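# just to be clear, the model below is a prediction. Sequence and coordinates:
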Amino acid sequence: MKIKISADSTIDLPKELIQKHDIAISPLTISLNNKNYRDTIDIEVDDIYQAVDAGSEVPKTSAVNVYEYIQLFEQFKDYDKVIHFSLGSLFSSSHQNALLAASEFENVEVIDTENLSAGSGLLVLKAVELREKGQSADEIVTEIRSLLPKVKVSFMVDTLEYMRKGGRIGSLTQQSVESMKIHPVISVVNGKMKIGKLIHGSLKRSLLKYCVAILENKEKFSSDRLIIAHSGLDQALLDEVINKVKEANYFDEIIVTRAGSTISTHSGPNTLGILGILK
């Protein structure tokens, strides 16, 4: 059975993995300084940070439109099945647009990942794994949908500046939190982002606290794979987190990836997430 796997650009997997597994990508649009860019293609995260530091507004992100999805799916009309992974439907209209486009084809199945960033990426990699084992498209879709509530995603944020500039919080909230050196942990729960723990301390100390708290409950996760995603972090700090995870000697595969423009636009630099699938 010839199965094609495609996904929105928000899956935040390393480019080498996307190329290795021949995953087709549909890019969201990033609007910065009155210009539109294709996520992961025309703009890099550091370009956004430089622009915001220079006084630009935080960029806006736009969903993939129906016509763009039709163009994507049209390329694979000769496949037995196309399984497309969309950004969570509560985060973007991309999912609804993908469904509308898929209705024009008999071979396209759209999965609402109910997630973002490498949380969606974990599901894509699982689908690749099942395809390589020879499972049918229906079997893959059924297995993936059973995993949706088990995807565990959280990020620790260093600055609330991007959320404030994006209108998600007020300036007083930002000043209060940052003056007390509090680092919020944002989790995805039932398809929505929610602020969970508040970790107090320097960036380094808070990152390690966040990491240790997750590893204390590592047995709740499937040991197959863990993803460490960051939006731009000092390499020495990143290495400390990676080493902590490796020292746990629990996960068979640890993937380190740079979060793309969509998540970074909302979180800003020095954000780090640890993502896995629960048993």
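Received, thanks.

# contacts and neighbour counts: CA atoms only from here.
Fine.

# now the most centrally placed residue in the chain. Nearest residue, chain neighbours left out?
Nearest to the geometric centre of the chain sits Ser117, at 0.3 Å (C-alpha atoms, centre = their mean). Spatial nearest neighbour of Ser117, excluding adjacent residues (C-alpha to C-alpha, 6 or more residues apart in numbering): Ile11 at 4.6 Å.

# test my guess that the one you found contacts Asn115.
No: using C-alpha atoms under 8 Å as the test, Ile11 is too far from Asn115 to be in contact (9.2 Å).

# that's a strand at Lys194, yeah?
Yes: counting by DSSP: H, G, I helix; E, B strand; the rest coil, Lys194 falls inside a strand.

# tell me the contacts of it?
The contact partners of Lys194, by C-alpha atoms under 8 Å, 6 or more residues apart in numbering, come to Ile186, Ser187, Val188.

# how does it look with 6 Å?
Ile186, Ser187 (C-alpha atoms under 6 Å, 6 or more residues apart in numbering).

# ok, it to Phe155 distance?
10 Å (C-alpha to C-alpha, to the nearest Å).

# putting a second one here so we can go through both:
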Amino acid sequence: MMERICIAADSTFDMTLEMVQQYGIEVSASYVRMDDTDYLDYPDLKQSDLFDYFRRSKKLPQTAAANPNDYEMLFKQCLENHDAVIFIAKSSGMSSCYANAVIAATEMENVYVIDSLSISSGSALLAMEAVRLKDTMSAKELVEHLTAYRDKIVGSFIIETLEYLHEGGRCSTLAYLGASALQIRQSINIRDGKLVVGKKYMGTYKRALKEFIETMLAQHELMDPSVVMISHSIQDEAMLNGLIDQIKQLNYFEKIIPLSVCAAVACHGGPNAFGLFFVHK
């Protein structure tokens, strides 16, 4: 008899409610604070609410991880009809989600917490792989497989404005003003679970996006063709469709899955951030 394994994840993996139901994944929400009120970032908080709040108040919404108690409740709920839980946590290099989930798990049997070393679609790719294989191996074997698979996931974002990073204290005033004046668009790579500054693109954001996709997918034949994921906060649907078309023109990926980024990502990347995530062969 195979173990019945429950796959669960932090809401920062950005899957839509529809996908979560389709894959049968349990979700732990994080918190967002605006005007002294705490909201859950999942499933009802919209990107536009965050951006409207910032425009109105000139203050960034504050994001906070779920606490150990939240995780403990989730794990207990999962274990009611499963033998084991594998939890995909937001990168330990970006948040205390992983640490808090580990605190909750240490008190419990058969709860495995995986540091996704990623965020957004990077964590979603890990969760999708977990669901694909959960009925074919034990929880321990699946954890081993996912830990190796995690190292093949690559992700990078480009952001239109450094305003949100600057406001959050993650980018100096000088860099912010320089980039604004010179129309420099910054890309940000996920490396070893942390956000690191990537290539700079010059000119209009439309042009920068096109170049970013070309650069990211230049060596697409080294990527697993089954799926490429988009994580974005693009506000204009026509613009998003144009970018998806650019990827389609490669005739390489079987599936292109666009996901809207959660509050934690949107609060740093601001409107119109665009990320690509894929798996190395």
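Received it, and whenever you're ready, just let me know what you need. Here the structure is a predicted model, which is why all the values come from computation and not from measurement.

# quantify their similarity with the TM-score.
The TM-score (TM-score structural alignment, normalised by the length of structure 1) is 0.96; 278 aligned residues with a C-alpha RMSD of 1.2 Å.

# quick revisit: which neighbours do Lys194 and Phe155 of structure 1 have in common?
Ile186.

# now the counterpart of Val111 of structure 2 in structure 1: closest residue in space that isn't a chain neighbour?
Using TM-score structural alignment as the criterion, the counterpart of Val111 of structure 2 in structure 1 is Val108. Once flanking residues are discounted, Val108 of structure 1 sits nearest to Val82: 4.7 Å by C-alpha to C-alpha, 6+ apart.

# Asn67 of structure 2 matches what in structure 1?
In structure 1, Asn67 of structure 2 lands on Asn65 (TM-score structural alignment).

# burial check on that match, number of neighbours?
By the criterion of other C-alpha atoms under 10 Å, Asn65 of structure 1 has 20 neighbours.

# check Tyr112 of structure 2 too.
21.

# give me every residue that touches it.
With C-alpha under 6 Å, 6+ apart, Tyr112 of structure 2 has these contacts: Ile86.

# what do you get if the cut-off is 7 Å, keeping everything else the same?
Val85, Ile86, Phe87 (C-alpha atoms under 7 Å, 6 or more residues apart in numbering).

# so who does the second one touch?
Ile86 of structure 2 makes contact with Cys6, Ile7, Ala8, Val111, Tyr112, Val113, according to C-alpha under 7 Å, 6+ apart.

# export those to a markdown table and tack on secondary structure?
Below are the contacts of Ile86 of structure 2 laid out as a markdown table (three-state DSSP):
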| residue | secondary structure |
| --- | --- |
| Cys6 | strand |
| Ile7 | strand |
| Ala8 | strand |
| Val111 | strand |
| Tyr112 | strand |
| Val113 | strand |
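
# just those residues now: which is nearest Pro258 of structure 2?
Ranked by distance to Pro258 of structure 2 (C-alpha to C-alpha), those are led by Ala8 at 20.5 Å.

# wait, isn't that closest one in contact with Ala84?
No: using C-alpha atoms under 7 Å, Ala8 of structure 2 is not in contact with Ala84; the gap is 10.6 Å.

# ok so, going back, using the three-state scheme, assign the aligned partner of the residue nearest to Val108 of structure 1 in structure 2.
Applying TM-score structural alignment, one finds that Val82 of structure 1 aligns to Val85 in structure 2. Classification of Val85 of structure 2 using three-state DSSP returns strand.

# for Ser30 of structure 2, see how far away Val85 of structure 2 is.
From Val85 of structure 2 to Ser30 of structure 2 the distance is 19 Å (C-alpha to C-alpha).
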